[in-house]
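# got a predicted structure plus its sequence, pasted below:
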Amino acid sequence: MTRSPIVSAATSAVAGAQDRYQQVCKKVSKRLIGFLFVCFVLSFLDRINIGFAGLTMMSDLGLSGTQFGLASTFFYIAYIACGIPSNMALARIGARRWIGSLMIAWGVASTCTLFATDATSLYLLRILVGVTEAGFLPGVLLYLTFWFPAAYRARANALFMIAMPFTAGFSAALSGLILGLDGVWGLKGWQWLFLLEGLPSVLMGCVVFGYLDDRPQQAKWLDNEEKMLVQKALDADRQASTPAAAQNARSVLAELTSPHILLFCLVYFCLVNTLAMIAVWTPLIVKSFNTASSNASIGLLAAIPQICTIILMIVWGLHSDRTRERRWHLVLPMLLAAAGWLLTALSSVPTVQLVGVCLAASGSYSAMSIFWTTPDQALSFRARAVGIALINAVGNIGSAVNPLVVGWLKDLTLSFGSGFVYAAVLMILGALLALRLPIAAPAMPETSR
């Protein structure tokens, strides 16, 4: 059957509008994702550099494995407590001013960790870093929803979140070299680590004030047509993705206490346990089966899992957007991570153990980038800022618990094997719970209406 000229013209117009929107989306991505990636690199660097500092800090300050793990636990307790109010502040005063202020504050706090002299002072300084850094990740995740509809967010999340494995790999090599500055100008190697990796956040925070725009309508680098296309796509996405239960909820509190939001929190808790283990313990894990290696060699070996992770995150995020499938793109990498931890626990061959760490890192980070495309499907727009921060905060209880549990298990068993099993069990549980999440295929944004 031959289509009428009117239908053909309408179809061509819709296709043209979609193509035009994709061009605008690429422009927005080039402007924001690269910049936010650099900011996240600095954020994550200041969060995980204590893992490398621990290679020499523990002996210098006389810390046990439990005490060292407790420093990270205190960091995450502060991080959890301040995440929700921080996101509320971002929604009120705007990302540009809030994120810029946070970066300056945590940069100063992280740098000051070089003044730690014992366990107590280290705890206090890590609490300060946790307070100041709490709002960055949930704030940026909220900020991305102001610019990208759900159908484009897996690739945006992946390109932004590869900052985590990139930083872990980059810092692995960099931190191993910085520790070699031990004794220069009277400072220990770990003190140089906090100094050289903390100050760049302060400088980048100043840049944020002049670079970011809070909303598309404020962006001078978009013309009026481009602003209109972005806003239409976001409005249509908001109407399509908000569930009826959330729309009909009597209050924001009723939304946030719904069983679906609790399920998101539990899944993220299981996932974050592995993320925390990779972030804090990877250098010490790698050293545990390469005891004769130098700190610089440990740094290079610890970078291998992160390289594998970056590749899988990009490929997996693009595949999820192209197929418009989320559930199995979340569950399968979680199971891959569980298999990686079990492989590491059961093998005594260093090469096989390193492969296991690679699988655990690749699977968990790929799952995280997909996970954060889904919570808004259970939240109305009014509850999104607090809801994202709540899921992040509750999930990050895993970040507070994991260092303490793994440190205790390490002291008890004199190996990381029991910690690997603990992480694997939680990932399997998280994957099973993820099968029950209210996840639907994201609709392509309508820009022609």
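Everything's here; your move. Numbering: from 1, shown residues only.

# use CA for all of it now, contacts and neighbours both
Fine.

# contacts only, for the residue most central in space within the chain.
Closest to where the C-alpha atoms of the chain average out (Cα atoms, centre = their mean) is residue 161, at 5.5 Å. When contacts are counted by Cα atoms under 8 Å, 6 or more residues apart in numbering, residue 161 is found next to 37, 40, 369.

# which stretch of helix or strand covers the second one?
I take that to be residue 40. Secondary structure from DSSP states H and E places residue 40 in helix 5-61.

# helices and strands around that helix, which ones?
helix 65-93, helix 95-111, helix 136-145, helix 153-161, helix 163-178, helix 189-211, helix 224-241, helix 259-288 (3 or more Cα pairs under 8 Å, 6 or more residues apart in numbering; DSSP states H and E).

# elements contacting the first one?
Using 3+ Cα pairs under 8 Å, 6+ apart as the contact test, the elements touching helix 65-93 are helix 5-61, helix 95-111, helix 119-133, helix 136-145, helix 384-395, helix 397-413.

# now the ones you listed as CSV including distance to residue 326 and mean neighbour count?
Compiled in CSV, the helices and strands packed on helix 65-93 are given as follows (distance: least, Cα to Cα, whole Å; neighbours: other Cα atoms under 10 Å):
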stretch, distance to residue 326, mean neighbour count
helix 5-61, 20, 17
helix 95-111, 27, 23
helix 119-133, 29, 22
helix 136-145, 17, 22
helix 384-395, 18, 25
helix 397-413, 23, 21
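
# can you say which of the ones you listed is nearest to residue 182?
helix 5-61 (9.7 Å; Cα to Cα).

# hang on, residue 24 packs against residue 226?
Yes: the criterion here is Cα atoms under 8 Å, and residue 24 meets it with residue 226 at 6.3 Å.

# below is an additional structure, to be compared with the one above:
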Amino acid sequence: MVISKVAWRFVPLLVGSAFLAYLDRVNVSFAALTMNADIGLSAAAYGFGAGIFFLTYVLTEVPSNIILAKVGARIWLARIMFTWGIISLMMVFVRGEMSFYILRALLGIAEAGLYPGIVYFMSLWFPAKYRARMGSIFWLSIPLSSVIGAPVSSMFLAMDGLLGLKGWMWLFILESLPTIVMSFVLYVMLRNSPSEAEFLTREERDWLTRRMAGEADAVAGGHGHGILAVLKDVRVLSLGLICFGAVIINYGVNFFLPQIIKGFGLTNMQVGFVTALPSVAAVCGILFFGYISDRTGNRRGFVAIAISAVAICLALSTLFPDPVAKMAALIAAGFFMFGYLAPFWAIPHRFFTGAALATAIAAVNSIANLGGVVGPYVMGYLRETTGSFEDGLLALAFGAVLVVPLLLVLRAPQKGDIGAAAVSPEV
């Protein structure tokens, strides 16, 4: 089956790349357990530095995806991984607030475009009816990076003093090197379009090329979308703000979750394993929402359910002083935290195609990732001013709920849209 061949060729590579990206993006949350004291970072300074990554990220994301659409995913995704791997490795040289800010800012520039680039790449290879399911597999990379990365990161911290290096330095070294290696693997294995797929038979290549071209024509309705028109489209702004509401919870919680759990009186090693529990729940949530979204064709409804539910669970966690009850609420929040991803990222493909789709995905992701600036800063600021994490968690939950009504702005796909297009039988 054509789709199976494509999936086995690319999806493991994309999952692995995104796994390493998210790991390199948030491993600073574990490094902070010892690094902050070593280099003199306050909670507010750490929150700002953790978030500044997203400021430079969003400024360069749209240009990155436009370039990817022109030069192809093969070389551009490999370039992204190589440069961010090198900069992540340089985090071992952080010595104070300014160097922390500078390297986090450079990391944002280096990584810009990876996630929207992969989403765009998948739109070139997978027909509409498969996108949420394939997307759910791809988005598993985020919680898996915590399930695996959390205990592994805590073990790297335990290497403190080996060869004269701090444990947090070993963490950055050992989690950056696989990224650099993966950049070369991507360059060798990826292909830019179905027409270049030598791993398919000629009949399979022709079928997939025709299928993807037909769906692109159905979305465009026979007309292209200019880049400026896409950037001004109210649907792009609405999608960006909706995702922003989800992202402030994602990064606001995950950058501080090890510190929240550390407050239960656990060791660094125990923190690593307990921190992984919400991510185990998130794996189940992503698969559930991706599957049910494809089965029902309902994208907006399940996005609304996931974002609303995680906000409710997060708010409930602040009511429990008991660590076990609080952790249970955070695990429940984990189930819904990434559930919106697969149905959400299946929505832009219904409105745009080609370079316009690449621009729309990058623009939406850019707006959304401003939540990566806001979420950690709010958590750090309220932690420093109130002495607890509860007010920060409530603020994140409230911000997420505010964006849910924006889903009403997104019109249902019309007859000419991809969701309504006739589905050809598979080869």
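Perfect, I can see it now. Everything numeric in this text was worked out from a predicted model, so none of it was measured.

# nearest to residue 186 of the first structure, of the helices and strands packed on helix 65-93 of the first structure?
helix 5-61 (13.8 Å).

# mind checking how far the closest one is from the chain centre?
12 Å (Cα atoms, centre = their mean, to the nearest Å).

# ok so, going back, dump the helices and strands packed on helix 5-61 of the first structure to a markdown table, plus distance to residue 410 of the first structure.
Listed next are these as a markdown table, based on distance: least, Cα to Cα, whole Å:
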| stretch | distance to residue 410 of the first structure |
| --- | --- |
| helix 65-93 | 7 |
| helix 95-111 | 26 |
| helix 136-145 | 30 |
| helix 153-161 | 29 |
| helix 163-178 | 22 |
| helix 189-211 | 22 |
| helix 224-241 | 45 |
| helix 259-288 | 10 |
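
# looking at those helices, which is closest to residue 446 of the first structure?
Nearest of those (Cα to Cα): helix 224-241, 5.6 Å.

# check the offset of that closest one from the chain's centre.
26 Å.

# what residue of the first structure matches up with residue 357 of the second structure?
Matched by TM-score structural alignment, residue 357 of the second structure corresponds to residue 384 in the first structure.

# rewinding a little: for the helices and strands packed on helix 65-93 of the first structure, which one sits closest to residue 441 of the first structure?
helix 136-145 (16.6 Å).

# what is that closest one packed up against?
helix 5-61, helix 65-93, helix 95-111, helix 153-161, helix 384-395.

# what span of the second structure is the fourth one aligned with?
Residues 131-139 of the second structure are where helix 153-161 of the first structure aligns, with TM-score structural alignment as the criterion.

# just the third one next, same as before
Under TM-score structural alignment, the alignment places helix 95-111 of the first structure onto residues 73-89 of the second structure.

# have a look at how far, on average, the matching stretch is from the first structure.
After superposition onto the first structure, stretch 73-89 of the second structure sits on average 0.7 Å from its aligned residues (mean Cα distance after the TM-score superposition for the first structure).

# distance to residue 253 of the first structure for the helices and strands packed on helix 65-93 of the first structure - can I get that in CSV?
Below are those laid out as CSV (distance: least, Cα to Cα, whole Å):
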stretch, distance to residue 253 of the first structure
helix 5-61, 30
helix 95-111, 24
helix 119-133, 24
helix 136-145, 18
helix 384-395, 10
helix 397-413, 21
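
# how about these, which one is nearest residue 152 of the first structure?
Across those, closest to residue 152 of the first structure is helix 5-61 (Cα to Cα), at 8.4 Å.

# so the closest one versus helix 153-161, what angle?
Helix 5-61 of the first structure runs at 30 degrees relative to helix 153-161, counting by axes from the mean of the first three to the mean of the last three Cα atoms, to 10 degrees.

# show me the contacts for residue 101 of the second structure.
Contacts of residue 101 of the second structure by Cα under 8 Å, 6+ apart are 49, 52.

# repeat that for 6 Å
residue 49 (Cα atoms under 6 Å, 6 or more residues apart in numbering).

# check residue 383 of the first structure too.
Per Cα under 6 Å, 6+ apart, neighbours of residue 383 of the first structure: residue 252.

# what do you get if the cut-off is 10 Å, keeping everything else the same?
246, 251, 252, 253, 254, 255, 256, 376 (Cα atoms under 10 Å, 6 or more residues apart in numbering).
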